[in-house]
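*Asks:* Provide a 3D model corresponding to the input given below.
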Amino acid sequence: MSTVSARLSVPQGAALSIGAVLGTGVITLPALAAGIAGPASLVAWLALVLLSVPLALTFAAMGARFPDTGGVSTYVGRAFGRRAAGAVGWCFYFAIPVGAPPASLMAGGYVADALGGGRRTAVAVAVLLIGGVGLVNAAGLRLSGRVQLVLTGVLATLMTVTVAAALPHARWDHLTPFAPHGWGAVGTAAALLVWGFAGWEAVASLAGEYRTPRRDVPRATGIAIVVVGVLYLALAATSLLVLGPATARSEAPLSDLLAAGVGGSVRVVTALVAVLLTIGAMNAYYAGGARLGAALARDGALPVALARGSGPGEVPRRSLALVAGQSMAWLVAAEVLHLGMTPLMLMATGCFTLVYVLGTGAAVRLLPRGGAAWWTAVVALTSVLVLLVMNGWHVAWALGVVVASLAWQGAAARRRRVAPLRHGTALRGGDAGRDTGEACDVLQRA
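*Replies:* Predicted structure coming up:
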């Protein structure tokens, strides 16, 4: 059970859920999805909004029945065992360094759009963000949850203002041809858009903080689904209707839309917002990811050297260095190999989707069979399995992470069994490891 005193109201919980889902992806996703599927990307957006309903309701049902700060990792552990819970942790931990370069390049694109310099400016901003956020976290600094929520509010407001200002310039002929790259491209676009919808699992980890979880969690979740769905669909549709084919070529779609609707020097403003949002998101993910890595190492699911700094109030600098170092390496690899953002984003979303597969699979196993919540979980599991297939070869990264996790944990368990025999001592049950659920929760709510 959660050790946090119950204090969340329905509006507060809805705001936190919205904040967990809305993120940096929205500043560039409309352009990336349009580049993959053209106007038919709207079908992918709608599909992800519809998928959010059973997915969010499934995690809400789990949270209401089993309120625990560990969230999805705890449920996976209940259903499939501690090693499966450790695999969830690995998926989160190794998705961060893959996702950090695209996130930082999104902000870099807005800065380049405002100041000029093209790709060099975007990459320079990405390097500064990855390095700077890593150093800030190493110093033990991070933005508070309240500041994170304010930044999300700024993003939601900017999206609303942008849509309202630009929509009068919409042209229906911009939606033709509707599927220039074929209907198969819609699936790839949907797999990419998981980036913008990741965060529904945080609904479960918040459940223990509501006054009445069984009543309040579904209400807050319903509000969050409606708000997120309306904002995303409105922005995606407006981008295509106003910018037309130029949407796919835009490095800063929010700036282009706002400029079309308002005019004037709005690009500097949107660039500043994009950078602040990215700093906030990366700071939260680096802090949560570093703690998660240290907790996994403490529990024997990662090399023990990474466990240093896992105690309360400590800074897990070794784990943080691994996250930041991998992030920089992926950025360099992406630039040298000219990969672009999409492949890295699909690799990261593959990890998120696999977490959803494990989480909804746990719900199918744990929820009362045959009930409405169970059938909702079945629909959610089926949907995320389809998304995992649509991820294509990029899912190999996520599957490889899970296989490596299970192999490492198996080897670590064997070492723990052998060590007491060598020293002639008995292994106490409490020494076998601790639950990493709360560390996963930090990352889920980042």
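*Asks:* use CA for all of it now, contacts and neighbours both
*Replies:* Noted.
*Asks:* Please identify the buried residues of the helix or strand hosting residue 375?
*Replies:* Element membership for residue 375 (DSSP states H and E) is helix 372-390. Under the neighbour-count criterion of 16 or more other C-alpha atoms under 10 Å, helix 372-390 has 373-381, 383-385, 387-390 buried.
*Asks:* Would you do the same for the sequence below? I want to compare the two.
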Amino acid sequence: MALKKELGLAGVFCIAAGAMISSGLFVLPGIAFAKAGPAMILAYLLAGVLVIPAMLSKAELATAMPKAGGSYFYIERSLGALPGTMAGLANWFSLALKSAFALVGIGAFARLIRPETSEIEIKAIAIAFCVFFGVLNLVGIKHVGRIQVVLVVILLGTLGLYIVLAAPAVKHEHFADFMPQGLGSLLSTAALVFVSYGGLTKVASVAEEIKDPGRNIPLGMFLAFGVVQIIYLLVTFVTTGVVEA
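*Replies:* Got it, this is the predicted structure:
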């Protein structure tokens, strides 16, 4: 039975953008700065360049075979059931681990808002968010798409406001020692933050539920990549320029 096509361009853009803007922006920059200093900005740029081939190939596959399942379907069709199953399981595990990483970040932010938050409360908050988003995905892609649009608009608006308000306070002396650990540290940091772009290609998993997939999948992915890349660079730039090391 074919799935209903209920996602438009806005839904594709918001699913791809929302999947990228998570722990890669709210958790990793501090770790990246510790490894590469202000050069973490270039690390995000380099990681974005490296994800382009994956984006192009996934957009091509999802356009040619707009079926639910994403990587599982493509590999199963080309290499057989066993490799397809292995790819599907690997994809599920990667999503589970990335989600767990994001939930760790939610717990950390809870402690920033309320420092006396206990470890048990942090775990309870993380579990509550996990259950909430799990139930949300069970109600259907149409409702998920609408909620994702609202969440991404709020998220992009908040980040844009942060950039505008923080930009005047940027201290240029924070960039004086731009690459303190050398080129090797820059490259290893780019590998670390590469996960920040991992959500871009996940939208292919719902390709069967996208209207006019030949247009909306590649266009939505390209727009999401461009917007999020700019957000990453601007947020890391102003954060480096404002926050004392």
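*Asks:* before we move on, back to that, from the buried residues of helix 372-390 of the first structure, which single one is nearest residue 227 of the first structure?
*Replies:* Nearest to residue 227 of the first structure among the buried residues of helix 372-390 of the first structure, counting by C-alpha to C-alpha, is residue 380 at 19.9 Å.
*Asks:* Could you list which residues are in contact with the closest one?
*Replies:* By C-alpha atoms under 8 Å, 6 or more residues apart in numbering, the contact set of residue 380 of the first structure is 51, 54, 55, 58, 360.
*Asks:* Which residue in the second structure aligns with the fourth one?
*Replies:* To tie it back to what came earlier, the one meant is residue 58 of the first structure. Aligned by TM-score structural alignment, residue 58 of the first structure pairs with residue 57 of the second structure.
*Asks:* distance of residue 257 of the first structure from residue 232 of the first structure?
*Replies:* 14 Å (C-alpha to C-alpha, to the nearest Å).
*Asks:* More neighbours: which of the two?
*Replies:* Set residue 257 of the first structure next to residue 232 and count neighbours by other C-alpha atoms under 10 Å: residue 257 wins out with 27 against 24.
*Asks:* what's the counterpart of that one in the second structure?
*Replies:* Using TM-score structural alignment, residue 257 of the first structure pairs with nothing in the second structure.
*Asks:* nearest residue to the aligned partner of residue 122 of the second structure in the first structure other than its sequence neighbours?
*Replies:* In the first structure, residue 122 of the second structure lines up with residue 126, judged by TM-score structural alignment. In space, and not counting its chain neighbours, residue 126 of the first structure is closest to residue 104: 4.6 Å by C-alpha to C-alpha, 6 or more residues apart in numbering.
*Asks:* Tell me which helix or strand the one you found sits in.
*Replies:* helix 82-115.
*Asks:* on average, how far is that helix from the matching bit in the second structure?
*Replies:* Comparison of helix 82-115 of the first structure with the second structure after fitting gives an average deviation of 2.9 Å (mean C-alpha distance after the TM-score superposition for the first structure).
*Asks:* elements contacting that helix?
*Replies:* helix 72-80, helix 118-138, helix 267-298, helix 317-336, helix 341-366, helix 395-423, helix 437-444 (3 or more C-alpha pairs under 8 Å, 6 or more residues apart in numbering; DSSP states H and E).
*Asks:* Recalculate using a threshold of 10 Å.
*Replies:* helix 72-80, helix 118-138, helix 253-261, helix 267-298, helix 317-336, helix 341-366, helix 395-423, helix 437-444 (3 or more C-alpha pairs under 10 Å, 6 or more residues apart in numbering; DSSP states H and E).
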